[in-house]
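Q: could you look at this predicted model? Sequence included:
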Amino acid sequence: MATCTSIPLAIPKDGSLTKAMIKDIVGTFLTSEWPNVDPETLVVTKKTGYANTNCVVERPNPKGDTHSEPLKVFLKIHGALDGEIEVLKHLVPNKHEEAQLCYDYGQSGLGPKVYGFFQTQDGTFGRVDEFLDARSLEPEDVEDANIRAEVARGHAVFHSMETQLKKNPIQSYYDAVTRELARYHKMNKLKRLANEGGVSMDHLVDYDFVSRLRRVTDRLESIEGKKGWCIHDVQFMNVLVKNSPNQGESKIVLIDFEFVFQNYRAFDIGGHFLQKMFKWFDEENKIANCRPYTEEEKRHFCEEYSKQWNEKTGDSDTGEQVFMESELGFMLAITFEIRNMLCFMDQDGDKDPLNLLGLNKLFEEFVKQYKKLGLGS
């Protein structure tokens, strides 16, 4: 059970943490050796995070080379809700629910263990997790059939898992996202910012995503698209590849559950196919320098997914059924990304040309897929 522990310290408003503070946080949960560590001997490596502070914390190997507690842990400090999450606040898990979900996922052996969940005096939430010897999934990795199959099975298990989260109607999400897309439709501010960034986005801003998104969900309903616990933020950085997995253990780990709620499973599957084309944290180009998923690879993914889904649920879905759903889910995932990026532009005045080019690429993929599936007729 992920019980929230109060920790008697306050994190500065700039988010900076001293090594002494980090030692005290970790030592609250790992109580044998970590409390005796000299904080100045800690090696703290900050990891890139969009809204959160993520750190890998390593202590020296004790004398005699024996230790009962891990030498490395992963520390996550949750940031405040931003505009992207705020509009979905009624759907996404609160920090305690997210911690419980991560705890359950870790206890199942599928993900990192949660050592502790805490709140500081200033109201900040955070977690201390097991550090995994792993790297982020790269777009080229899924061209390996074995890795691709493991990612497919990992998503099928997550989508079908039992959780303590409330099952909100999926229409609640589509009501929220269509309201937002309608608000940005034909917004002159967005056109101006794009032009100032040297990239025209007029066609995207003037495009009626709302009516087209409704056609996509109507089609999913007509083919009885299945629903499950979707992660939504399925960029490749949120899939880890273990460097040295144990015998019989999955090489793939899914992480980052801030956006988990009920949706069409097609959202995450199509989103995974979409994300092979992008590297959002690259400083030189947001569009990945590799080929997209081929249809053959997509069908292989969907076949592996359906087998795992059926094993977990007792259903008898075919790979073809999952593939048909994923073709529609591809567009659901695009509208999620576009909505988030337009929100960022509107709130923060973003006109980074790399982001703008990424947005136009998303738009191009939506239009192409919508036409391919004959949804405009």
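A: Ah, there it is.
Q: could you use CA atoms for every contact and neighbour count after this?
A: Fine.
Q: can you pull out the strands in the stretch 251-377 of the chain?
A: Per DSSP state E, counting those that start in this stretch, the stretch 251-377 of the chain carries strands over the ranges 252-254, 261-264.
Q: got the contact list for the longest one?
A: Among residues not part of strand 261-264, those counted as contacts by C-alpha atoms under 8 Å, 6 or more residues apart in numbering are 91-93, 165, 167-170, 225-231, 329.
Q: just the ones of those in strands?
A: 227, 228, 229, 230 (DSSP state E).
Q: ok, so of these, who is nearest residue 43?
A: Comparing the ones in strands among the contacts of strand 261-264 against residue 43 with C-alpha to C-alpha places residue 230 closest, at 34.7 Å.
Q: wait, the closest one sits on residue 157?
A: No. Taking contacts as C-alpha atoms under 8 Å, residue 230 lies outside contact range of residue 157: 10.8 Å.
Q: which of those two has more residues huddled nearby?
A: residue 230 (24 against 20; other C-alpha atoms under 10 Å).
Q: from residue 342, how far off is that one?
A: 22 Å (C-alpha to C-alpha, to the nearest Å).
Q: in the stretch 101-250 of the chain, which spans are helices?
A: 145-160, 171-184, 188-196, 202-206, 209-222 (DSSP state H, counting those that start in this stretch).
Q: below is structure B, check it against A:
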Amino acid sequence: MAIKTIESLKGCGSEEEIMEIICAVGSDLGDVKDDVNSLEVIPMKGAMTNEVFEINWEAKNGGGVRKALLRLYGDGVEILFNREEEIKIFECISKHGQGPRLLARFTSGRVEEFLHARTLSAVDLRDPEISALIASKMREFHRLNMPGPKKVQLWQRMRNWLSESKTICFPKDIKNFGLENLDEEINMLEKLLSEGYEDIGFCHNDLQYGNIMMDEETRSITLIDYEYASYNPLAYDLANHFCEMVADYHSDTPHILDYTKYPELEERQRFIRIYLSSEGKKPSNARVEQLVNAAEKYTLANHLFWGLWGLISVS
């Protein structure tokens, strides 16, 4: 059921500012009714960091409905990522034709192009056809030429998060979670993983099913939500995607990860072979195995990364 604008946006910051932005976007569309009573704002489920709404304008002369997506930023996320950097990345990815267009921005959020595609489910990640499409899209995404230093961001981000975790956790939690020794473990892991194969590219870093959309007609894949995107080892991003296959965030127990669902070796090999083949050149078995092994090692970094994220998020 659609919920009228003011009711939907209660408690969402400056309602007046948000409404001005929404009306301005509607005006830019040109063919929508200039009547706030015909405007609908529908809360969308699934977002973890932000509040997300579908905006519907009634078109003039019975022309149907025009849509956009309103994203209201969550509180306290500045600890986890730089919002200004995320906006720059969003705009740059959009210019590359890899994501939704930015229609407007304001103090507490932004309005984006509404993608007429469906968000994938946990089950979709295991569908061989869909998985192959994701693998090809990942390769394309990793090859984006983005602004900023093209060096690994993973380790420094984890160190920053560890420092923040120590600040906000109670002493007993610092001890229980072993945070006193984690600096040393991060250093050790960085050294060990950096010694082997390490191809660097622009990584999404949060490739769970909710951040992947598919157009049912064209079967095209779009990766969305770039809060954690940065240059990193490609093996890390692949490892993250494999780890996300064990999660179902729409179950009754979204916090429980089922590692019986972790992809078997053959499935990981198939995904990486398609990933490497997507540019038209068949990879050698040795190259596939090299990246499969590197991704397996980077699962350790993924667990550590999202473990620290969890400590900060619940504090």
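A: Sure thing, it's come through. Since the structure is predicted, the reported quantities are computational estimates derived from the model, not experimental observations.
Q: now the TM-score, please.
A: Remark: TM-score between the superposed chains equals 0.80 [TM-score structural alignment, normalised by the length of the second structure]; 302 aligned residues with a C-alpha RMSD of 3.5 Å.
Q: mean neighbour count and distance to residue 57 of the first structure added to the strands of the stretch 251-377 of the first structure, as a markdown table?
A: Output for the strands of the stretch 251-377 of the first structure, formatted as a markdown table (neighbours: other C-alpha atoms under 10 Å; distance: least, C-alpha to C-alpha, whole Å):
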| stretch | mean neighbour count | distance to residue 57 of the first structure |
| --- | --- | --- |
| strand 252-254 | 24 | 20 |
| strand 261-264 | 24 | 30 |
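Q: let me have the ones you listed in JSON lines, extended by distance to residue 36 of the first structure.
A: JSON lines is the format used below for those (distance: least, C-alpha to C-alpha, whole Å):
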{"stretch": "strand 252-254", "distance to residue 36 of the first structure": "32"}
{"stretch": "strand 261-264", "distance to residue 36 of the first structure": "40"}
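Q: so which of those strands is nearest residue 304 of the first structure?
A: Closest among the strands of the stretch 251-377 of the first structure, using C-alpha to C-alpha: strand 252-254, at 14.2 Å.
Q: the closest one aligns to what range in the second structure?
A: Mapped onto the second structure with TM-score structural alignment as the criterion, strand 252-254 of the first structure occupies residues 221-223.
Q: average offset between that stretch and the first structure?
A: Relative to the matching residues in the first structure, stretch 221-223 of the second structure has an average distance of 1.2 Å after the fit, by mean C-alpha distance after the TM-score superposition for the first structure.
Q: now tell me what touches that stretch from outside.
A: Contacts for stretch 221-223 of the second structure (C-alpha under 8 Å, 6+ apart): 98, 99, 133, 134, 137, 211, 212, 213, 214, 215.
Q: trace residue 200 of the second structure over to the first structure, please.
A: Checking TM-score structural alignment: residue 200 of the second structure goes with residue 227.
Q: its match reaches residue 268, doesn't it?
A: No. At 10.6 Å, residue 227 of the first structure does not count as touching residue 268 under the criterion of C-alpha under 8 Å.
Q: look at these two and report which has more neighbours.
A: Using other C-alpha under 10 Å as the criterion, residue 227 of the first structure and residue 268 rank with residue 268 on top: 27 against 15.
Q: report how many residues lie close to the counterpart of residue 172 of the first structure in the second structure.
A: Under the alignment (TM-score structural alignment), residue 172 of the first structure maps onto residue 156 of the second structure. Using other C-alpha under 10 Å, residue 156 of the second structure has 11 other residues around it.
Q: likewise the one 4 residues further on?
A: Per other C-alpha under 10 Å, the neighbour tally for residue 160 of the second structure reads 13.
Q: distance of it relative to residue 222 of the second structure?
A: 30 Å.
Q: so what's residue 170 of the first structure up against?
A: Taking C-alpha under 8 Å, 6+ apart as the test, what residue 170 of the first structure contacts is 262, 263, 264.
Q: picking that back up, could I get the ones in strands among the contacts of strand 261-264 of the first structure as a markdown table with distance to residue 370 of the first structure?
A: Formatted as a markdown table, those follow (distance: C-alpha to C-alpha, whole Å):
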| residue | distance to residue 370 of the first structure |
| --- | --- |
| 227 | 21 |
| 228 | 24 |
| 229 | 25 |
| 230 | 22 |
